[in-house]
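In: predicted coordinates and the sequence they were generated for:
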Amino acid sequence: MLVAAAALLLGGGGLAAVATTALAGDAAPEAADGHQRHSAVVAATLSCPDVGERLREVPRSAQLQVSKGLAALDRQVHDAYHAMMGGTDSGTLLPRLRQQRDRTIGTIVTAIAKDAERPEYLTTLSGCTTKPGQPGQPAQQARNRGQGRPGGPSPADFVDITTVRPNADAPPFAAPQGRDATTGTFTTECGRNEEGHFNSDNVIVTPGVRNGAHHTHDYVGNTSTDGFSTDRSLAASGTTCRNGDQSTYYWPVLRRLDQNAERKPGAALDGNIGSVLTPATVTLTFRGSQAGTVQAMPRFLRVITGDAKAFTNGTQNANASWSCTGFEDRQLKDRYPLCPNGSQVVRTFAFQNCWDGRGTDSANHRAHVAFSDRNGNCPDTFRRIPQLVERVTYDVPPGTGFAVDSFPEQLRKPVTDHGDFINVMPDALMNTAVNCINTGRRCR
């Protein structure tokens, strides 16, 4: 039995898009790769302004209220998206969603205004629209071809890596080089999450909230990290890292797209269906700069690379990098790689390498750090710090049978891949890392 949900796409002449999903218990045809082929196509999703990205100041007194407000906004989009997929007309859904967001944004504004300038600009961010699930592809055409899976991804999200031209000729994919470059590295070995440390929290963006990410994270390093972690609890925790590094390293899980549908937050309840794949390898390397020596990161520095909502936010903060072993001179930003036999899928997360020298975080969790230019130069007043580069490899099934976890309305698009890092290295270990980098040594 099939249920068709029609949603009016705003703009572009008012194209009517149809999203067709198979109900639980329906049989799906089996593909040549041995996986069940979904007959569904998600032709539309919701696009809402990202309030968290636009925050300029959040006083300490308002942090928990703002965090809960941001989580509420995500839940509202989650519920509206699923209502749209269930058949609710966008003419009914969008005004209702706007009213909900108006109220929640109002609570955020009020909380901030108690001890800071009133952020009136946030009140313009309540309206949402619908967005094509596969840009450039008419919904009816996609439906007729039987493409896509409930919640994504689409076959158009994959590309044969052997057809991609080499494009990775600059750091972090090429080592820092030149007269002034610091060429040393410091590698911390923290395992592959063999311990099974998973949760769907988002301790950097929505601390104090359960299921703040609406997708499941893989963790290595600090063994206690969840949505309620604090600097104190992280510093008191154990670690999976061999050298005593207590830092938190995490990223969305990659799943095999089988019929495993765990009824829990971050998994099937948020549209992320499939069995979690354990990485084959995880390499965490801190590198130097094209422009000269780096200085120590402050303890508890929080850094996010990439954007979990890049499909609807746009690519300003997107930083996904997908490739295959043997082909890492070819990096993909908005496509999953189809790798040759014997080649593994590679995810690379390159983190910001400039710090403002002041705080360990900022209101939008981005403004306190930045990327250098191609020559290693940081923005004015920013300081060079070691660049963390995470490389994670996977053995995946042949074909298009894998996807990264995402917020449900992000349709598991590869462009939404992202990594998170909280530096909890003891100061002595961080100083060792900096010394190795600045003196050109390779240390572990």
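Out: Arrived safely.

In: please make it C-alpha for all contacts and neighbour counts, starting now.
Out: Fine.

In: residue 345 and residue 323, how far apart?
Out: The span separating residue 345 from residue 323 equals 6 Å under the rule C-alpha to C-alpha, to the nearest Å.

In: more crowded one of those two?
Out: With neighbours defined as other C-alpha atoms under 10 Å, residue 345 and residue 323 compare such that residue 323 has more, 26 against 22.

In: where does the more buried one land in three-state SS?
Out: At residue 323, secondary structure determined by DSSP: H, G, I helix; E, B strand; the rest coil is strand.

In: re earlier: which neighbours do residue 345 and residue 323 share?
Out: Common neighbours of residue 345 and residue 323, using C-alpha atoms under 8 Å, 6 or more residues apart in numbering, are residue 337.

In: which positions in the helix or strand where residue 285 lies come out as buried?
Out: Secondary-structure assignment from DSSP states H and E places residue 285 in strand 281-287. Of the residues in strand 281-287, 282-287 count as buried by neighbour count, 16 or more other C-alpha atoms under 10 Å.

In: okay if I get those as JSON lines plus distance to residue 6?
Out: Rendered in JSON lines, the data for those read as follows (distance: C-alpha to C-alpha, whole Å):
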{"residue": "282", "distance to residue 6": "42"}
{"residue": "283", "distance to residue 6": "45"}
{"residue": "284", "distance to residue 6": "45"}
{"residue": "285", "distance to residue 6": "47"}
{"residue": "286", "distance to residue 6": "48"}
{"residue": "287", "distance to residue 6": "50"}
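
In: burial measure for the closest residue to residue 91 other than its chain neighbours, as a count.
Out: Using C-alpha to C-alpha, 6 or more residues apart in numbering and skipping the chain neighbours, the partner closest in space to residue 91 is residue 8 (7.7 Å). Counted with other C-alpha under 10 Å, residues neighbouring residue 8 total 18.

In: quick check: residue 8 vs residue 312, distance?
Out: With distances defined as C-alpha to C-alpha, the gap from residue 8 to residue 312 amounts to 17 Å.

In: second structure follows, compare the two:
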Amino acid sequence: MNKRCFLFLQGVATPFFDRLASSIRASGLDTCRVVFCGGDAQYHSSGESICYRGSIEDLPSFYEDLFKRLGVTDLVLFGDTRPVHIPAIELAANLENVETHVYEEGYLRPDWITLDSGGANANSALLPTSPIYYRNSAQEVPRGVQSKKTGYSQSVRLLQDVYYNSGRVFDERNYPHYSRHRLHSPIQEYLGWVRRAPIKPLLSQYAKFVTKRLLKRNIPFYVYPLQLDSDSQIRVHSPYSKGLSKATDDIIKSFANHAPKKSVLIIKNHPLDTGINKHKQYVKKVSKDYDVSNRVLFFDGGHLPTMLHNTAGTVLINSTVGMSSLFHKSPTIALGTAIYDIPGLTFQGRLDCFWRSNKIPNKKLFKDFRDVVIDHTQINGSFYSKRGIEMAIAGSLKRFGIPPEPETEQEPPSFSEQPIEAT
């Protein structure tokens, strides 16, 4: 049997892939990293690597030659919809004895990452599925697995991103054909975050205050959590490939025409939104157009678990917030393709009918679903902290069938999903 060879493509903007590859080599297996830009080079310190400076059009032949020359058995990447990844995934799917390992942010949050086979999200091996599949499969997996804290820090994540993009910008001449997969430049994103940073704590406190007032007054409210416009879940796996504006328009219009007249719609901004797309202004305009300005609230912060625990329903496209919504027994509808969008968990009818349906997720089915998803696709860890990376590497090696490195001492389970009681 030939020695396994792991080919690494683009990862997250952290040292995770570099350290994972080092651990694989320490076990006696081969690795190779393809570097597509200066940012990738920033997070590659050792092991064989190849700098690709060609065009997207030439990638299929490049991969075909590389797979043959290295004897690739395992393809490893983060994000299966990136243009530089698609030709490699397609090639691997047509080759025998080549497995594709796709990393993504966790389907469950916090303290989980995704390691799926063949594809992630709407391309996951879990789709298409049915309640019967999860009920049967749950009998063969560990039950009730809880996560342990990973030490995630958003400020550390931002610094890692800056380090990555500084390498990409300063070494741009060496990779003339590389095109970033995100919609806006790093400078635009960073300036947006800097502008919003001073007022975010105040906005979050305001959102918490208003949430408590709604609960005290027993005013029913629905929650629509925004995703990022650059999210491939929106661009590739939903009817809203051009952005969130059309989705927001559809949801507010349906709410205005079909939701109970005394109810409120909370539109919660994504925590990493830069403000470039001016979602708040658009929500204000559309709410005025449909004469529901006094019933639509825009939150920039707040405590999401409390909202989900008490909401009359959650409307989303295909955000992973859907998993938390189901955890909190909130009636949920997904307007895009999502692994959790199955009968018994989410509302399967039209959006106009959702507002008065009160379709609560089946508790036992959700437990079965959660246990299977964790066993098949989730690893307790993080891409962004030292502790989390160590945990993620140990879980990845186990999933790859490689003897794990010695485990580090870890903290008790995190209970950050618990709601805050209204007072």
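Out: Done, it's in. None of these values were measured; they are calculated from a predicted model.

In: let me see the TM-score of these two.
Out: Taking TM-score structural alignment, normalised by the length of the second structure as the basis, the two superposed chains have a TM-score of 0.28; 205 aligned residues with a C-alpha RMSD of 7.3 Å.

In: show me which residues of the helix or strand just after the strand holding residue 285 of the first structure are buried.
Out: Using DSSP H and E, the helix or strand that follows strand 281-287 of the first structure towards the C-terminus is strand 302-306. The neighbour-count criterion (16+ other C-alpha under 10 Å) identifies 302-306 as the buried residues of strand 302-306 of the first structure.

In: what packs against strand 302-306 of the first structure?
Out: Contacts of strand 302-306 of the first structure with other secondary structure elements, assessed using 3 or more C-alpha pairs under 8 Å, 6 or more residues apart in numbering; DSSP states H and E, are made with strand 418-422.

In: for the strand it packs on, name the packing helices and strands.
Out: Strand 418-422 of the first structure sits against strand 248-252, strand 302-306, with contacts defined as 3+ C-alpha pairs under 8 Å, 6+ apart.

In: let me have those in CSV, extended by distance to residue 93 of the first structure.
Out: CSV is the format used below for these (distance: least, C-alpha to C-alpha, whole Å):
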stretch, distance to residue 93 of the first structure
strand 248-252, 29
strand 302-306, 30
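
In: what about residue 376 of the second structure, helix or strand, and which?
Out: Assigning secondary structure by DSSP H and E places residue 376 of the second structure in helix 363-377.

In: the next helix or strand after that helix packs against which elements?
Out: Counting by DSSP H and E, the next helix or strand C-terminal to helix 363-377 of the second structure is strand 378-380. Under the contact criterion of 3+ C-alpha pairs under 8 Å, 6+ apart, strand 378-380 of the second structure touches strand 112-117, helix 386-400.

In: what is the burial count for residue 284 of the second structure?
Out: Residue 284 of the second structure has 16 neighbours, counted by other C-alpha under 10 Å.

In: you'd agree residue 101 of the first structure is up against residue 71?
Out: No. Contact between residue 101 of the first structure and residue 71 fails when scored by C-alpha atoms under 8 Å: they sit 11.4 Å apart.

In: what is the helix holding residue 376 of the second structure packed up against?
Out: Packing contacts for helix 363-377 of the second structure, counted by 3+ C-alpha pairs under 8 Å, 6+ apart, involve strand 112-117, helix 131-137.

In: and after the longest one, which helix or strand comes next?
Out: Reading on from helix 131-137 of the second structure to the C-terminus, the next helix or strand found by DSSP H and E is helix 154-170.

In: quick check: buried residues in that next one?
Out: When burial is assessed from 16+ other C-alpha under 10 Å, helix 154-170 of the second structure yields the following buried residues: 157, 160-168.

In: nearest to residue 215 of the second structure among those residues?
Out: Proximity to residue 215 of the second structure was ranked across these by C-alpha to C-alpha; first place goes to residue 157, at 34.0 Å.

In: residue 267 of the second structure: what secondary structure?
Out: Three-state call for residue 267 of the second structure (three-state DSSP): strand.

In: that one: neighbour count?
Out: Burial measure for residue 267 of the second structure: 22 neighbouring residues, criterion other C-alpha under 10 Å.

In: so who does it touch?
Out: Residues in contact with residue 267 of the second structure (C-alpha under 8 Å, 6+ apart) are 223-226, 296-299.

In: export the residues you listed to a markdown table and tack on distance to residue 35 of the second structure and secondary structure?
Out: Below are the contacts of residue 267 of the second structure laid out as a markdown table (distance: C-alpha to C-alpha, whole Å; DSSP: H, G, I helix; E, B strand; the rest coil):
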| residue | distance to residue 35 of the second structure | secondary structure |
| --- | --- | --- |
| 223 | 41 | strand |
| 224 | 38 | strand |
| 225 | 35 | strand |
| 226 | 33 | coil |
| 296 | 46 | strand |
| 297 | 44 | strand |
| 298 | 41 | strand |
| 299 | 40 | strand |
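
In: all set, thanks.
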